[in-house]
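Asks: Here is my input, please return the structure:
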Amino acid sequence: MDEQTLVILAIQLTALTGIVGSLLLYLLCKVRTKSHTYDTDFTSLNVGTGRSVLLTSCDTGFGLQLALHLSSLGFRVFAGFKPSVEDGEGETCSDSDAAKILRAHLKQRESELIADGMVKGLTYGTMITLPLDVTREDSLHEAVNIVRRHLPAGEDGLWAVMNTAGVCYKGRLDQQDSCQWDAMLKVNVVGTLRTARAFLALLRNKQGRLINIGTGSGEGEGAAGLVAYSAARQAVAGAAAALRVELGPLGVRVITLDTDIPASERLFLRPRLPPSDNGSTERYLKCSVQAVSTHSLSVVEEALLSPTPKPAYSLAPPGGFSNYVSAITERFVSGQCKKRS
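Replies: Below you'll find the model as predicted:
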């Protein structure tokens, strides 16, 4: 066998070894994720005795998807809905399209549970809806009172508060109204700070987690038409970094969920109902609430359940094969370190 053939065979063998190694790392990562990513109490979440999580807004597809997903894991979910201006003092959150969509899905889930839950062992967490506007102090204070009233006896804390409230107005800087900038700063930035202040006591009591939506996955990322939105999200990321230092001694973890800037505008879109001549439940069930991928949901789970959560997570999938291998290698090595400790 000549020297050139040996070199070619060596290259092919090296490439094959790399592929096999990557596949093994992927399989090991999947095993580690299921076995060690979450804390030892994770099994209790699957029998309906989960921890309490507040979602500040379920008016969007992202909020609705998270509410349904987390309750399916056994969390007690407090789902915030922005009350309409017309409601006045008797404001409720039950008449919005998003609330009706949530109720329709919960009703369908309850029917499935009654039908074959005993056979399959299905169980879900509790869902409590409440009016919540992160831009209003009175609404936040009332939400705190509602949460306290619905916590189990002897419990006075939240496992996590997720700032899912947000707005994104796309448009070129020279063509956008200043009122749209004000709205994005008011909801995305000031609303985040007000939420942290209002629920700090409940988080401190449980040594819980404050989770915010941050910037793009890459440092310095931006996109045309999202200048003001990007500025607001950078402000949230900066505030989260400072809060992490300030609240760390109190036992409160501050976590940022980063996503691609162009994709992030989809997070805050309200669900669109299909046209219908009546208000049947079927219409609300047909409305899609799939705002993020399964990968993104697994990232949220890790941020909520990991005993040692990272300061920031990316909701976006790895961009290429090398990045993917790096990501699963990092998670595998992290799992091995936790096992040794």
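
Asks: make it CA atoms for all contacts and neighbour counts henceforth
Replies: Will do.

Asks: From Q12, how far out is the spatially most central residue of the chain?
Replies: The residue lying closest to the centre of the chain (Cα atoms, centre = their mean) is V300, at 4.9 Å. To Q12, V300 is 39 Å away according to Cα to Cα, to the nearest Å.

Asks: rewinding a little: the residue nearest to the centre of the chain and V292: what is the separation?
Replies: Taking Cα to Cα, one finds V300 at 11 Å from V292.

Asks: Next: Y169.
Replies: 19 Å.

Asks: Kindly report the same for V167.
Replies: To V292, V167 is 16 Å away according to Cα to Cα.

Asks: same deal with L202?
Replies: 28 Å.

Asks: who's in contact with A223?
Replies: When contacts are counted by Cα atoms under 8 Å, 6 or more residues apart in numbering, A223 touches 261-262.

Asks: element containing C337, please.
Replies: helix 321-340 (DSSP states H and E).

Asks: Just the buried positions in that helix, please.
Replies: 325, 328-329, 331-332, 335 (16 or more other Cα atoms under 10 Å).

Asks: What of stretch 238-252?
Replies: 239-241, 243-244, 247, 252.

Asks: What helices and strands are in contact with the helix or strand harbouring V254?
Replies: Taking DSSP H and E as the criterion, V254 maps to strand 253-258. Counting contacts by 3 or more Cα pairs under 8 Å, 6 or more residues apart in numbering; DSSP states H and E, strand 253-258 packs against strand 209-213, helix 227-247, strand 312-314.

Asks: List the contacts of the shortest one.
Replies: This means strand 312-314. 217, 255-259, 296, 299, 303.

Asks: In the longest helix seen in the chain, which residues are buried?
Replies: If you go by DSSP state H, the chain has its longest helix at helix 3-36. Neighbour counts over helix 3-36 (16+ other Cα under 10 Å) mark 22, 25-26, 28-29, 32-33, 36 as buried.

Asks: Quick check: next helix or strand after that helix?
Replies: Taking DSSP H and E, what comes next after helix 3-36 is helix 42-45.

Asks: The nearest residue to F81 once chain neighbours are set aside and T43, how far apart?
Replies: Counting by Cα to Cα, 6 or more residues apart in numbering, P131 is the residue found nearest to F81 once chain neighbours are left out, at 5.0 Å. To T43, P131 is 31 Å away according to Cα to Cα.

Asks: What of E302?
Replies: The value you get for E302 to T43, if Cα to Cα is used, is 14 Å.

Asks: out of the two, which sits in the busier spot?
Replies: Neighbours were counted for E302 and for T43 using other Cα atoms under 10 Å; E302 has more, 19 against 14.

Asks: here's the other one to compare against:
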Amino acid sequence: MRDCAIVRLPKFFTQGKAVFITGCDSGFGFALAKYLHKLGFTVFAGCLLKESGGDGAAALEGLHSDRMKVVQLDVCSEEQVTRAAEFVRENLEDPERGLWALVNNAGVSAFGEVEFTSMETYKRVSEVNLWGTVRVTKALLPLVRRAEGRVVNMAGMFGRMGHGQRSADCVSQHAVEGFSDCLRHEMKPWRVAVIVVEPGNFSAAAGILTRDAVAAAADRLWAEAPAGVQEDYGKAHFERRVASVRAHCGGGERDVAPVISAVADAVRSRHPFTRYNPMETHWWIRMQVMTHLPAAVSDWLYF
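Replies: Modelled structure (predicted):
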């Protein structure tokens, strides 16, 4: 579960190895970029807000290290992904040795019951979480193959189980899991490992879905819902559901360390796990129940 990475041995040497990480403006990506740099990796840190003066990009550039290379990257932009991949090729210490690891970390989140969630929201979440992962992977996979390295994809516990009000997240994360499984099978002959990291509730630690964001989104969800949906569900029901999301945001882990430890192990271990589950014990048990027992049992326990 959450501490699996602590006992993993042996590790690869980090000297001369390079890692590309997406979503390094804040949260997991920012912390991971600093941690892997500290371990000795050359880090290519993809930041959405580099060109607009983002604090995360500025802090990473402020390390003034030849091994920390901050790259402008919107994973939804074919042009920026292509440009970033070319930057990596041109700045690798030894391009013939390739890129040791790609960590697809960039992600967004949304909430709302299906009838309150717009098609635009479904598309926006999947464009980042799913198609961003596919787009960046395709651009950098030749370099990872050359290194016989690994691809680490961040999904989440909602990639393994459904959850009310989180269908947009579940759709994208389930798809990332499926993409990762297919890629793992394809990459086995190339000796490239493909790993999925499935964090639990780290909303408070990573700021993925804050209470303020929930409040703002809730007003929009209600205002944009069709009159018939508003009438059938009722404002009282809607507010109860929003309150449950706010509680979720305020709970969970408050330290990103378990996730950083899991990803670092996935990058460094000679024999990484296929999946890492840094999450609280009750979420891990729930995930096992919902993925291994008949649906009638898990529905009775949790819904």
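
Asks: Need the helices and strands packed on strand 253-258 of structure 1 in JSON lines (columns: distance to E3 of structure 1).
Replies: Formatted as JSON lines, those follow (distance: least, Cα to Cα, whole Å):
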{"stretch": "strand 209-213", "distance to E3 of structure 1": "57"}
{"stretch": "helix 227-247", "distance to E3 of structure 1": "56"}
{"stretch": "strand 312-314", "distance to E3 of structure 1": "47"}
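
Asks: which one of those lies closest to H69 of structure 1?
Replies: Of all those, it is strand 209-213 that lies closest to H69 of structure 1, at 16.3 Å by Cα to Cα.

Asks: same for the closest one, what does it pack against?
Replies: strand 160-162, helix 191-206, helix 227-247, strand 253-258.

Asks: Could I get the ones you listed in a markdown table, plus columns for distance to I101 of structure 1?
Replies: A markdown table is the format used below for these (distance: least, Cα to Cα, whole Å):
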| stretch | distance to I101 of structure 1 |
| --- | --- |
| strand 160-162 | 20 |
| helix 191-206 | 25 |
| helix 227-247 | 28 |
| strand 253-258 | 25 |
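
Asks: Just say which of these is most tucked in.
Replies: With neighbours taken as mean count of other Cα atoms under 10 Å, those reach their highest mean count in strand 160-162, at a mean of 26.

Asks: Tell me roughly how far the helix or strand following it lies from structure 2 on average.
Replies: Using DSSP H and E, the helix or strand that follows strand 160-162 of structure 1 towards the C-terminus is helix 178-184. Averaged over the aligned pairs, helix 178-184 of structure 1 sits 1.0 Å from structure 2 after superposition, using mean Cα distance after the TM-score superposition for structure 1.

Asks: which residues in structure 2 does helix 178-184 of structure 1 align to?
Replies: Helix 178-184 of structure 1 corresponds to residues 119-125 in structure 2, going by TM-score structural alignment.

Asks: Tell me the gap between that stretch and the middle of its chain.
Replies: Taking Cα atoms, centre = their mean, to the nearest Å, one finds the center of stretch 119-125 of structure 2 at 17 Å from the center of the full chain.

Asks: For that stretch, which residues meet the burial criterion?
Replies: Buried residues in stretch 119-125 of structure 2 (16+ other Cα under 10 Å): 121-122, 124-125.

Asks: R51 is in contact with L158 of structure 1, correct?
Replies: Yes. If you go by Cα atoms under 8 Å, L158 of structure 1 and R51 touch, sitting 7.4 Å apart.

Asks: Who has more neighbours out of these two?
Replies: Using other Cα under 10 Å as the criterion, L158 of structure 1 and R51 rank with L158 on top: 27 against 19.

Asks: where's the residue nearest to F268 of structure 1 when sequence neighbours are not counted relative to G80 of structure 1, distance?
Replies: Ranked by Cα to Cα, 6+ apart and with sequence neighbours excluded, the top spatial neighbour of F268 of structure 1 is T60, at 5.4 Å. To G80 of structure 1, T60 of structure 1 is 11 Å away according to Cα to Cα.

Asks: Likewise for S22 of structure 1?
Replies: Distance from S22 of structure 1 to G80 of structure 1, by Cα to Cα: 42 Å.

Asks: Repeat that for G220 of structure 1.
Replies: 32 Å.

Asks: if we can go back for a sec, pull out the buried positions in the next helix or strand after the strand holding V254 of structure 1.
Replies: Where DSSP H and E defines the elements, the next helix or strand beyond strand 253-258 of structure 1 is helix 261-267. By neighbour count on 16+ other Cα under 10 Å, the buried set for helix 261-267 of structure 1 is 261-262, 264-267.

Asks: Trace V192 of structure 2 over to structure 1, please.
Replies: Checking TM-score structural alignment: V192 of structure 2 goes with V252.

Asks: Now for that match: which residues touch it?
Replies: 203-204, 207-210, 244.

Asks: Tell me the one of these nearest T192 of structure 1?
Replies: Nearest to T192 of structure 1 among the contacts of V252 of structure 1, with distances taken as Cα to Cα, is L210, at 9.9 Å.

Asks: Skip the chain neighbours and tell me the closest residue to A241 of structure 1.
Replies: Closest to A241 of structure 1 by Cα to Cα, 6+ apart is V254, at 7.8 Å.

Asks: what sits against the one you found?
Replies: 209-212, 240-241, 243-244, 247-248, 311.

Asks: Let's see that with 7 Å instead.
Replies: V254 of structure 1 makes contact with 209-211, 240, 243-244, 311 under the criterion Cα atoms under 7 Å, 6 or more residues apart in numbering.

Asks: now do T281 of structure 1
Replies: Counting by Cα under 7 Å, 6+ apart, T281 of structure 1 has contacts A104.

Asks: ok, now with 10 Å
Replies: 100-101, 103-105, 107-108 (Cα atoms under 10 Å, 6 or more residues apart in numbering).
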